Every structure is written in C-alpha cells, then in structure tokens.
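[1] Got a predicted structure here, sequence first:
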Amino acid sequence: MTLTRKGKHWYGSGDDDIRAVIQGFSERNGYPATDYRAAVCVCGSTLFRLFDDEEAGVARRDCVACGTAHLMGDSAEYADEADPEAHECLCGSEALAIHCGVALYADSRDVRWLYIGCRCPQCQLVGVYAEWKCEGGPVEAFMARV
C-alpha cells in the first residue's frame, strides 16, 4: 500500500489504498466507515464499469470480463426510480477496481451510509466515486450484495 498525493488527487499502488481513501473521506464526512468489501464478479474478475444515481441511492457494476451486471447493496429496491450515469477515470479508462465501505448506526449492525471507492488500474487514481445515506439493513446481507 502506497498512497501518493498529486495535486488534489490520490494515487495508489494497490487495492488496499481504496480502503484508506474511503476511511479518510468517511471520517471527514462524519460517518466513519467500519466495514469494507471488495467487489468481485461471479466469474472472478475484479474490474468493472461503475454506474450510479446518488439521488436515488442506486449503484450498478458491470463486469468488464463477462458483462454481468450487479446491483450493489440495496440498489435493487430503488432501481426503478434511478437514472444511473457511467463513471470513468480522469485518464478516460472505464475499468475500475471497486471497494465499498459502510458506516453503521450506533449500537447497531445496520447500514447508515455507503461509500463506493475505486482505483483505476491504468493510472492508479484512487477516490470515492459515490456516497449516500441509506437504510441498508443488516451489514452482512448488504455487503454480500456489493
């Protein structure tokens, strides 16, 4: 893990750096992430195109290897109301490694806030690409759908 700041952006050498960026962002946001999960496709790939609609609380990742689309967390509940937009890295790459972090309600294991962090394998840019308050229910079930 080696995070380097260049201007206002972070660059990392590995996917562990995504967690570090989510941690710092979430602490500044006031809802520190406590649980993390890397996105992995059923085919085993770890690179995806990311689509989200923060207003609706919906995120989808499409595997770049096999094309399988995965609604993330509790997104299936709100997908009909969403108009997800595609993300791409500043370098133009659409393939991203994705990790999610969640903040929980006090004295509970229920999800309160979702953070979606990404790392570009082309240029190594790391950042939080999306975040929102959510009523995600039990963290174990929520993170199983990341």
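    Noted; the coordinates are in hand.
[2] CA only for contacts and neighbour counts going forward, please
    OK.
[3] where do the helices sit along this protein?
    With DSSP state H, the ranges of helices along the chain come out as 16-29, 139-144.
[4] for Arg5, what are its contacts?
    Tyr11 (CA atoms under 8 Å, 6 or more residues apart in numbering).
[5] ok, it to Leu125 distance?
    10 Å (CA to CA, to the nearest Å).
[6] Report the contact partners of the most centrally placed residue in the chain.
    In the chain, the residue lying closest to the centroid (CA atoms, centre = their mean) is Ile116, at 2.0 Å. Taking CA under 8 Å, 6+ apart as the criterion, Ile116 is in contact with 22, 98-101, 128-131.
[7] next, the one to line up against it:
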Amino acid sequence: MSQEPAAPGSPGQGCRCPAIGGRSGALVFAHVPVTVAVTPARYLAAMAMDISGEWWRGENAADLAEYLEELAAGGYRVDRTAEAVCTDCDGRSFRLRADPLEGAVERTCVGCGQVLRMLDSGDFWEDAEPEEVVCPCGADVFDVVVGFSLHADDEVRWVSVGVRCITDGVLGCCADWKINYGPSSHLLELA
C-alpha cells in the first residue's frame, strides 16, 4: 500500500526544524511529515513544487512561499509572505544562522557579505545560540521567504522563516516564533 504525500505541517504543528546531525554546530532543517486532510493532487498541480520524494522541493521563492502557506506554523494561516532581498546588492541568496528556540535568524548575503538579523532577531540575539543552517544535502546557501500571520488589525502574530536550498531545491523552515508585542507591523518590512 503506497503512502500519500503528507502536507508540510498542520495547525498547531509549527515548523519542523530539529537538529538531525550534519556538521558540528549546524542546524540541519528537516521536514517531519504529518498527516492532514488534503487532496495530494492539489499539491502536485500547484506551481512547480514536488512532494513526491522524502523532501518537498521547489524551483523558486514562489514555491517556498506556498510551502509556508501550507505549513501554517504555530497553527496560524500565513496572510503575507516576503522574499528576503539584500538591501546593499539586491542579492537573493543567503547563508543563515538560526536559533529556532529563541526565535532568531541572521542572514549573510552570498553576493556582498551584508549581515542582517532578520525581523526582531536583533532584540534577542544576545540570548540566542545560533547555529549554521544546512540542507540535508550539505549545502548552506538558500532562498529565504518569511511568512507572516496577522491579527485583524494587521499587526504581526507569528512569523516563519522558510528556506529553499539553491543546490537541490529542498524546502524547509529554519525557525518560527510568536510575536507577542505591538505595534509589530514594522516587521513586514524586515524580511
């Protein structure tokens, strides 16, 4: 009996990003399948995302945005997504360090070396224990998209940082966290 592909997450599941090995001091993101009531054909027809193997794969940032929408980290739907773009060179490929427990992600542009602590990560970086984010294939360069769940007043409720490996297209989420303060709508500009 063949098993149907599982969606990347379900309400209440959040991002699945456990350290599963790899380089010492590296956070290897992992998609841990969970079952939800979904028609798999919907996913197979959507954009270029491939869910047929062990890892979900995408061809571009749009696929990553869709992945985050399906993930629904924290149990909240994703209302908006924003692709990370370097403010110095317009680069879209990054190396990342993350602490998913503290809710902190730092990105380094591959093109120019600009380092930026994403969203409100700078506020928590001192307490964070960040590790390099690495794809299961061993690569460490990613497209990055942030998913935002919003309250009715457009204040941010939850953020999830999605990654797409440039080498093999594997999709993942390296960190997600609740935003429990306001105003928080400024975070929409800090992907």
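    Here it is on my side, so go on. What you see is a predicted model; the values in this text were computed from it and never measured.
[8] Would you pull the TM-score for this pair?
    Overall, the chain-to-chain superposition scores 0.90 on the TM-score scale (TM-score structural alignment, normalised by the length of the first structure); 144 aligned residues with a CA RMSD of 1.6 Å.
[9] hmm, back to that, kindly compare burial across the helices of the first structure and name the winner.
    Most buried of the helices of the first structure, by mean neighbour count (mean count of other CA atoms under 10 Å): helix 16-29, with a mean of 19.
[10] Can you list the helices and strands that it packs against?
    strand 97-104, strand 110-119, strand 125-138 (3 or more CA pairs under 8 Å, 6 or more residues apart in numbering; DSSP states H and E).
[11] how big is the offset of the last one relative to the second structure?
    This means strand 125-138 of the first structure. Overlaying the second structure shows strand 125-138 of the first structure at a mean distance of 2.3 Å from the equivalent residues (mean CA distance after the TM-score superposition for the first structure).
[12] before we move on, what about the shortest one?
    Between strand 97-104 of the first structure and its aligned partner residues in the second structure, the average distance after superposition works out to 0.6 Å, using mean CA distance after the TM-score superposition for the first structure.
[13] Just tell me what Leu27 of the second structure corresponds to in the first structure.
    Alignment note: Leu27 of the second structure maps to a gap in the first structure; criterion TM-score structural alignment.
[14] can you put the helices and strands packed on helix 16-29 of the first structure in a markdown table and add distance to Glu54 of the first structure?
    Below are those laid out as a markdown table (distance: least, CA to CA, whole Å):
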| stretch | distance to Glu54 of the first structure |
| --- | --- |
| strand 97-104 | 14 |
| strand 110-119 | 10 |
| strand 125-138 | 6 |
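[15] For Cys91 of the first structure, find the nearest of the ones you listed.
    strand 125-138 (8.7 Å; CA to CA).
[16] ok, Asp35 of the first structure - contacts?
    101-103.
[17] quick one: which of the residues you listed is most hemmed in?
    Using other CA atoms under 10 Å as the neighbour test, the contacts of Asp35 of the first structure are led by Val102, with 30 neighbours.
[18] OK, contacts around that one?
    32-36, 111-115.
[19] Mutual contacts of Arg5 and Leu125 of the first structure, please.
    With CA under 8 Å, 6+ apart, Arg5 of the first structure and Leu125 have common neighbours Tyr11.
[20] hey, where'd the strands end up in the second structure?
    26-28, 80-83, 94-99, 104-109, 115-117, 131-134, 142-150, 156-165, 171-178 (DSSP state E).
[21] Going by contacts, tell me the helices and strands next to the fourth one.
    Same thing as strand 104-109 of the second structure. Using 3+ CA pairs under 8 Å, 6+ apart: strand 104-109 of the second structure touches strand 94-99, strand 115-117.
[22] Now that strand on the first structure. Mean distance?
    Once superposed with the first structure, the aligned residues differ from strand 104-109 of the second structure by a mean of 0.8 Å; criterion: mean CA distance after the TM-score superposition for the first structure.
[23] what range in the first structure matches that strand?
    Strand 104-109 of the second structure corresponds to residues 58-63 in the first structure, going by TM-score structural alignment.
[24] Am I right that Leu71 of the first structure is in contact with Arg145?
    Yes. Using CA atoms under 8 Å, Leu71 of the first structure is in contact with Arg145, at 7.4 Å.
[25] Compare the two (neighbour count), which wins?
    Using other CA under 10 Å as the criterion, Leu71 of the first structure and Arg145 rank with Leu71 on top: 18 against 15.
[26] and the residue nearest to the centre of the first structure, how far is that from Asp107 of the first structure?
    According to CA to CA, Ile116 of the first structure stands 23 Å off from Asp107 of the first structure.
[27] cool, and Arg61 of the first structure?
    31 Å.
[28] circling back: so for His87 of the first structure, which of the helices and strands packed on helix 16-29 of the first structure sits nearest?
    Nearest of these (CA to CA): strand 125-138, 7.8 Å.
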